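Asks: pasting a predicted model and its sequence here:
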Amino acid sequence: MTRASFAADPAKTRGREFDENRDGTRGPRSEFQRDRDRIIHSIAFRRLKSKTQVFIAPDGDHFRTRLTHSLEVAQIGRVIARTLGLDEDLTEALCLAHDIGHPPFGHAGEMALSQATARHGGFDHNAQSLRTLMRLESPYCEHPGLNLTWDLLEGMAKHNGPIPADNWALEELDEAFDLELDRWPSLEAQVAAVADDIAYDNHDIDDGLRAGFLDLDQLLEMDFVADQWRDVERRFPNAPHDRKMRELVRGQIGLMVNDVLEHTRELTRDVSTIEEVRGAGRMLAGFSPAMAREERTLKKFMYDNLYYHEEQLATAERARDVVARLYAAYEQDESFLTDGWRETLPDAEPARTRHISDFIAGMTDRYAIDQFARIYGKRPEGLSNV
């Protein structure tokens, strides 16, 4: 595929926060390929395998985690980027890293950390992703962080658009390495954002059906889904029901991807450079207005019937309590912190609060449960409803 004139170019990256002296022994890779590889090899990325996507601490092996979700987002993002002539490596890296700042137990854990740290600036998972990549994940001798390209970091910071008001974490990082938070990001970052929507809109349906929280009759109340189901039944009348359900999900993903491709081509017809993308004043990669309406309907359905299901809310509240009590324990008695984190705990605020928050945010679901049991003498109950 020919590279589009408005694609991000690894040969023209704005560089890295810290200069690197390379001896050429680590292979002929582009700057964006190096970004992707650094993310994949990071401890923070590996921890995503045991962090909540939709279901907290699921007993089954077939439910998605943050890791499998990120891989699915990357697959969708690569297809869109390749077809549009964008940089596939940058898009993939953004997709793989987009959830790397999520704490244990997903949004329940984020709520607990936000409440615990409210006096000192709060907690935001997107800013924590940047903080993790730029400061906390530090495997190199020469510098803190993974030292990723400016292009990757600016896409991570504002993949959903400009940031009108910085939170404390983004403000600190932006002061160190200006990410131009008031401008629009590259098309690669915009594609990563819409790929995330496509993945979780449809794969969460798959998990919801598997767990018994959703059923087909509910889904068919939406015309968008009903049209897809009728097409599946027409093409595969004798197929087993479970295979037809998976075909439904695949068909919806394909429909959304094709819509994004068509609409993005239309919006970028007169765009020639990446600077025009950043100065466009709007998203150029995304759903058409008609598909956006269907997608909003689908999201509302998922919130009403899955994310805000009474059993899900009850489990999330128990998970929130686990994180809140972990924070309280570490705040009151620093001896509960593990080696490395205890020795480096700052004395003054807000650094002390943020250090504890960083420690908890990096935990997997399983590790948080183990730490809770170590501190309180018993394992928390009711954290899995599937």
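Replies: Structure received.

Asks: from here on, contacts and neighbour counts on C-alpha atoms
Replies: Noted.

Asks: how much space is there between residue 181 and residue 127?
Replies: Relative to residue 127, residue 181 is positioned 12 Å away (C-alpha to C-alpha, to the nearest Å).

Asks: who touches residue 9 in this structure?
Replies: By C-alpha atoms under 8 Å, 6 or more residues apart in numbering, residue 9 lies in contact with residue 87.

Asks: how close does it get to residue 275?
Replies: Distance from residue 9 to residue 275, counting by C-alpha to C-alpha: 12 Å.

Asks: ok, back up a step: got any residues that touch both of residue 181 and residue 127?
Replies: With C-alpha under 8 Å, 6+ apart as the test, residue 181 and residue 127 both reach residue 157.

Asks: how many neighbours does residue 62 have?
Replies: For residue 62, the neighbour count with other C-alpha atoms under 10 Å is 10.

Asks: second one coming, line it up with the first:
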Amino acid sequence: MAPAMPHMLAPYAADPARSRGRLHVEPGGETRGPRDAFQRDRDRIIHSIAFRRLRHKTQVFVAPGGDHFRVRLTHSLEVAQIGRTMARALALNEDLTEALCLAHDFGHPPFGHSGEEALSAAMADAGGFDHNAHTLRILTHLESPYPRWQGLNLSWEMLEGLAKHNGPVAAPGWALREVDAAFPLDLDNWPSLEAQIAAVSDDIAYDNHDIDDGLRAGLIDLDEVLELPLIAPGWATARARYPDLDRTRLVPELIREQIGRMVNDVLEETRRRIVESGVASVDEVRAAGRPLAGFSPQIEAEEKEFTRFMYARLYHHPAQLAAGEKAHRVIAALAEAYRADPALMPEDWRLRLPEDQPARARHIADFIAGMTDRYAIARYREIIGPIDLGAA
């Protein structure tokens, strides 16, 4: 049975029928179900172990104690919802956009940026660690459910989008260089519009949902948030719509209003840039020399001011920094322990441990990076001793 017909794609959209293919050729007779290349990419992401692990990985709060705080999994789902909405409005490929959104955080180690800083420092003599490159390493090397090759064997467009969702990569680290050597991803060009939309969807999701989580945790002040140029218009609209509603009950309406305002801004600005650039194919999008999806200059400036506020008030809040320091200690200590005595690793990882460096150190880092927050805490307590990271 042929794949179901998608909505009409724009000429500059990524077309699964014109995909550059996969590193390993898959005979057509083994295709399971009526899916095109990008639909299969999305499904492989959803069925992966790495996707399931996201439910216990830090988004903002380290090992959150509250059930209502976001984690990497719920964040990725929210990004995918925003990305798919914008892709449809722009006549882009929704399935590729969704798949990119769902997989974009696979490479994060436990405890978010604190964990990454610790792991990168521990890997300094082996090339360092970068979460974005590690996403590609997971998908092409570590996650291997198929009998004939390593990795998920995703499409070129999927790997390209993940490698370059923030733009061309001038100086790739060792992990991305390995992927690029096996399956060249044209790292010096911009990615597809689907990848660009996935990146800006990530910004929209965490900008708005971090307000919700920060207020829930009591770490940011609503009055201060409402004074920000990015937020004030949405609050005024929400207040005018429901003048008698309690302020705390208006916050969800504010979040919805803000997401809508930012999405509409991206759609308008992206359409303007597409017309201005004159691109008529996905290859022309890649060769455009600049991003074609993004915020208008006004919203971009307001968003940067908002980000500075969130770093000062939330991400670098004393409680967050204290938890981050403890998380850093957990990852640093685990890396030291496993490198000193690899026998502490589970048998399946120990049996595959390379003899030579830097492959040996990188294998240990792969194991640590794949841990969830709670698994890392459990291994620390088992190997090293007690620790209390606190709970939001």
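Replies: Structure's in. What do you need? Quick caveat: nothing in here was measured; it's all calculated off a predicted structure.

Asks: quick check: longest helix in structure 1 by residues?
Replies: helix 241-267 (DSSP state H).

Asks: matching residues in structure 2 for that helix?
Replies: Matched against structure 2 by TM-score structural alignment, helix 241-267 of structure 1 falls on residues 247-273.

Asks: got it, and stretch 155-172 of structure 1?
Replies: Stretch 155-172 of structure 1 corresponds to residues 161-178 in structure 2, going by TM-score structural alignment.

Asks: again, but for stretch 134-142 of structure 1
Replies: Here stretch 134-142 of structure 1 aligns to structure 2 at residues 140-148, judged by TM-score structural alignment.

Asks: centre-most residue in structure 1?
Replies: Closest to where the C-alpha atoms of structure 1 average out (C-alpha atoms, centre = their mean) is residue 99, at 2.6 Å.

Asks: aligned partner of that one in structure 2?
Replies: Mapped onto structure 2 by TM-score structural alignment, residue 99 of structure 1 lines up with residue 105.

Asks: one step back: how far apart are the longest helix of structure 1 and its match in structure 2?
Replies: Its matched residues in structure 2 lie on average 0.7 Å from helix 241-267 of structure 1 after superposition (mean C-alpha distance after the TM-score superposition for structure 1).

Asks: now that helix: buried residues?
Replies: Neighbour-count burial for helix 241-267 of structure 1 flags 244-245, 247-249, 251-253, 256-257, 259-261, 263-264 (criterion: 16 or more other C-alpha atoms under 10 Å).

Asks: about what we covered before: looks to me like the match of residue 99 of structure 1 is in a strand.
Replies: No - looking at residue 105 of structure 2 with DSSP: H, G, I helix; E, B strand; the rest coil, it is coil, so not inside a strand.

Asks: which stretches of the stretch 151-300 of structure 1 form helices?
Replies: All helices of the stretch 151-300 of structure 1, identified by DSSP state H, counting those that start in this stretch, fall at 168-176, 187-211, 216-219, 223-235, 241-267, 274-278, 289-302.

Asks: over in structure 2, tell me which residue corresponds to residue 70 of structure 1.
Replies: The alignment partner of residue 70 of structure 1 in structure 2, by TM-score structural alignment, is residue 76.

Asks: burial count for that match?
Replies: Neighbour tally, residue 76 of structure 2, other C-alpha under 10 Å: 29.

Asks: so what's it up against?
Replies: Contacts of residue 76 of structure 2 (C-alpha under 8 Å, 6+ apart): 101, 102, 103, 104, 105.

Asks: of the residues you listed - the most surrounded one?
Replies: That'd be residue 101 among these, by other C-alpha under 10 Å, with 30 neighbours.

Asks: helix or strand: which one has that residue?
Replies: Element membership of residue 101 of structure 2 [criterion: DSSP states H and E] is helix 94-103.

Asks: ok, then the element right after that helix?
Replies: Following helix 94-103 of structure 2 in sequence order, the next helix or strand is helix 112-122 (DSSP H and E).

Asks: just the residues contacting that following helix, thanks.
Replies: The contact list for helix 112-122 of structure 2, computed with C-alpha under 8 Å, 6+ apart, reads 57-60, 62, 108-110, 128-131, 324-325, 327-329, 331-332, 335-336, 365, 369.

Asks: buried members of the residues you listed into PyMOL, please.
Replies: Of the contacts of helix 112-122 of structure 2, the buried ones can be selected in PyMOL as follows, counting by 16+ other C-alpha under 10 Å:
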select buried, resi 57+58+59+60+62+108+109+110+128+129+130+131+324+327+328+329+331+332+335+365+369
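
Asks: follow-up on the earlier one: closest one to residue 81 of structure 1 out of the buried residues of helix 241-267 of structure 1, please.
Replies: residue 261 (9.2 Å; C-alpha to C-alpha).

Asks: quick check: that closest one touching residue 86?
Replies: No - look at residue 261 of structure 1 against residue 86 with C-alpha atoms under 8 Å: they stay out of range, at 11.8 Å.

Asks: list the contacts of residue 21 of structure 2.
Replies: 155, 156.
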